[in-house]
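> sequence first, then the predicted structure, then my questions.
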Amino acid sequence: MGKIFRLILLITVFVGCESSEDRTKRFFNLGNQALTKGDYIQAIEYYNQSLKETPNYAQALNNRGVARIESDHPYEAILDYNKAIQLEPQYLDALFNRAYAYEEIGQFENALNDVETIQSITTDSAFVYFYQGLVQTKMRQYDAALLSFQQADSLQPLNPETLINTASIYYFLEKYDTAASIVNSALELSGNDANAYNLLSLIELKNQNYEAALAEINRALDVVPGEPYFLNNRGFIHLQMDNLDLAIEDINRSIVLNPKNGWAYRNKGIYKMLNEDYEGALNLFDRAIKSAEFIDELYYYQGLTFFRQGETEKACKAWQKGVEQKEISSQRIMDQNCG
């Protein structure tokens, strides 16, 4: 009993002698360990303790922001990044993280502003231009995105990921031959890339080569089994092939694996539309819109659902929104049906 008492006494004395600076670093390091393990709630608690000792600790604010966004609290994360950047205006990690958080909530313009700030600090980073291209793609600024990816390629040539995203721009511009050529160049470099196979499947789908599209998406799933976005894309291919039972199986599985996947809600809406459940389809399209995610042809299908109900005015309004989002399909069908 006496030994235990002395041990407790020694620990108490040790902790009591610990300085505020030591406690700041100890809780910060514990937070980092919890963050690495994916225990985000515990990480936040440790960072809170660190910041209680040193409120203006920019690194703890930034890392707490990471834990918050990983636990699905992007707005709180942005508040942490704001304060970290106020303390250290050229804190690159915090600027990148805030850009990502803005992107998560659909505030792409703010994300792009942070990227431009980063570019003013570090002018020769291929990744900065690459990420700028990703944000511009989501803003449907395809010409600007293409320039950003080209700049990234000039700084880091022959990067398969840059080539695949460059190809995606040509895909959205409906230049499918160019897109396919660039994807195949990326595959020559990488050898086996799931994202490349996925994009090839979408290109084949646009060319109405359904069996080829299915073969390519299955190759992507062979590389990354159970990937929710690939499952959803396979479901979309099955929709085009009128394999509705297979389509909804893949789409539902995609939603279970990633409930935030707005593309899957779009595709489930298409499934409902094809089954003449128009109200269910429109509810799902609304859910996809609220996700603030970049989702191509969303307004096209929303308008098509209204049109099938005989509500031409609502259809034309939806397609007009699609035109504003640079959906080529919306422009085409609006020209055909809206005076």
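Yes, it's here. Residues are numbered from 1 along each chain as shown.
> contacts, neighbours, all on C-alpha from now
Will do.
> skipping its backbone neighbours, what lies nearest the residue nearest to the spatial centre of the chain in space?
Centroid-nearest residue in the chain: residue 104, 6.7 Å away (criterion: CA atoms, centre = their mean). Spatially, and ignoring its direct neighbours in sequence, residue 104 is nearest to residue 74 (7.3 Å; CA to CA, 6 or more residues apart in numbering).
> take a look at this one as well, against the first:
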Amino acid sequence: MKVFSRLLILLALPFCTNPRVSDADNALFDHSLDLLAAKQLDSVQSIAGQLLKKHKDVPEFYDLRGLLQQEKKQADSALEDFNTAIKMSPKRSIFYAHRAGLYMDMQMPDKAIRDYNLAIAHVDGDTMRYQLICSRGSARKMKRDFQGAYDDYMEGFHFDSTNVDVLSSLGGVLDDLGREQEAILYLERAIHISPDDMPANVNLGFRYLSLGDYEKAIRLFNHALEIDPDQPLAYNNRGYAEYKLNKLQDALKDITHSLSLYPDNSYAYKNRALVYLALKQQDKACDDLQRAAGLHYTARYGNEVDQLIAEHCR
């Protein structure tokens, strides 16, 4: 992943409105949502188990457990719970949105788009509708339908032209469409509205990488890391800028740290392979290129990894 897209949103979690659920259990459910946001997953698992043991007919509790399983990287179990929630309440927009988010994690954008369409069909309220449309745009971007993603993001922009998430996502997809200067305008607008917005800083930094202004890109990535010291995309992109400046050891350190934070990033493996090639460490480079290929680099970003394997690893 080369840029940051924050529009893969965890939409507002569902309220439990089942009249058979006691006030105490409703309060416990609400508390579990706070715990989930705080990543206290063991506590959430305990509460979800209690609630489902007492209430096997409440879809919100299956949805809760699905979100928990998703956080724990247990995709099959999460999918089963989301399917159950949808089967029990097939007109709840939020359940389709959550399953779509899981499909995004699973690199299955077509299924995500289908679910976002169903979520949009059942949603109440313009704000949530446009959030869903923008999330669908991120799914379209994942499948490299950049024009479709742009169209969705623009719907969000026309609804709220000051939304930093939308501005940042527009900046990302415009670069994919070859409209770099427009991309920079949207991203600079996002940073003008919110100077410490980390995704906008990462995305703008990537735009300057594309333009070859590596020093400016590094300054933006440095600022992003001041905001969030554990942001893997900022480390990866800063490492690539350092590679282009022939600061190979700095690049290797940054990209390796990025992979420790986000080990499924095919783009980072490709970048580290470039560093290893520059260091004349071909075996390590080929290992990383094979990892990038196994993480579906080509489907998401193009054929650069395939070309590098053909050139250096045969």
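Everything's here; your move. Remember, it's a predicted structure, so these values are computed and weren't measured experimentally.
> identify the residues contacting the residue nearest to the centre of the first structure.
Taking CA atoms under 8 Å, 6 or more residues apart in numbering as the criterion, residue 104 of the first structure is in contact with 74, 292-293.
> run those residues past the second structure and keep the common ones.
Of the contacts of residue 104 of the first structure, no contact has aligned counterparts that also meet in the second structure (both residues aligned by TM-score structural alignment, their matches' CA atoms under 8 Å).
> as CSV, those residues with neighbour count, secondary structure and distance to residue 51 of the first structure would be great.
As requested, the contacts of residue 104 of the first structure are exported to CSV (neighbours: other CA atoms under 10 Å; DSSP: H, G, I helix; E, B strand; the rest coil; distance: CA to CA, whole Å):
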residue, neighbour count, secondary structure, distance to residue 51 of the first structure
74, 22, helix, 19
292, 15, coil, 32
293, 18, coil, 33
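> re earlier: need the counterpart of the residue nearest to the centre of the first structure in the second structure.
Matched across to the second structure, residue 104 of the first structure falls on residue 105, judged by TM-score structural alignment.
> any idea how far that match lies from residue 72 of the second structure?
Per CA to CA, to the nearest Å, residue 105 of the second structure is found 12 Å from residue 72 of the second structure.
> repeat that for residue 78 of the second structure.
Going from residue 78 of the second structure to residue 72 of the second structure by CA to CA gives 9 Å.
> who's more crowded, these two?
It is residue 78, of residue 78 of the second structure and residue 72, that has more neighbours when counted by other CA atoms under 10 Å, with 25 against 14.
> the closest residue to that one other than its chain neighbours: neighbour count?
For residue 78 of the second structure, ignoring the flanking residues on the chain, the nearest one in space by CA to CA, 6+ apart is residue 66 at 4.1 Å. Each residue near residue 66 of the second structure was counted by other CA under 10 Å, and the total is 29.
> check contacts around the equivalent of residue 66 of the second structure over in the first structure.
Residue 66 of the second structure maps onto residue 65 in the first structure, with residues paired by TM-score structural alignment. When the contact criterion is CA under 8 Å, 6+ apart, the partners of residue 65 of the first structure are 74, 76-81.
> buried subset of those as a PyMOL selection?
In PyMOL syntax, the buried subset of the contacts of residue 65 of the first structure is picked out as below (16 or more other CA atoms under 10 Å):
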select buried, resi 74+77+78+80+81
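> tell me how far whichever residue in the first structure pairs up with residue 282 of the second structure lies from residue 237 of the first structure.
Here residue 282 of the second structure is matched to residue 278 in the first structure, going by TM-score structural alignment. Separation of residue 278 of the first structure from residue 237 of the first structure (CA to CA): 21 Å.
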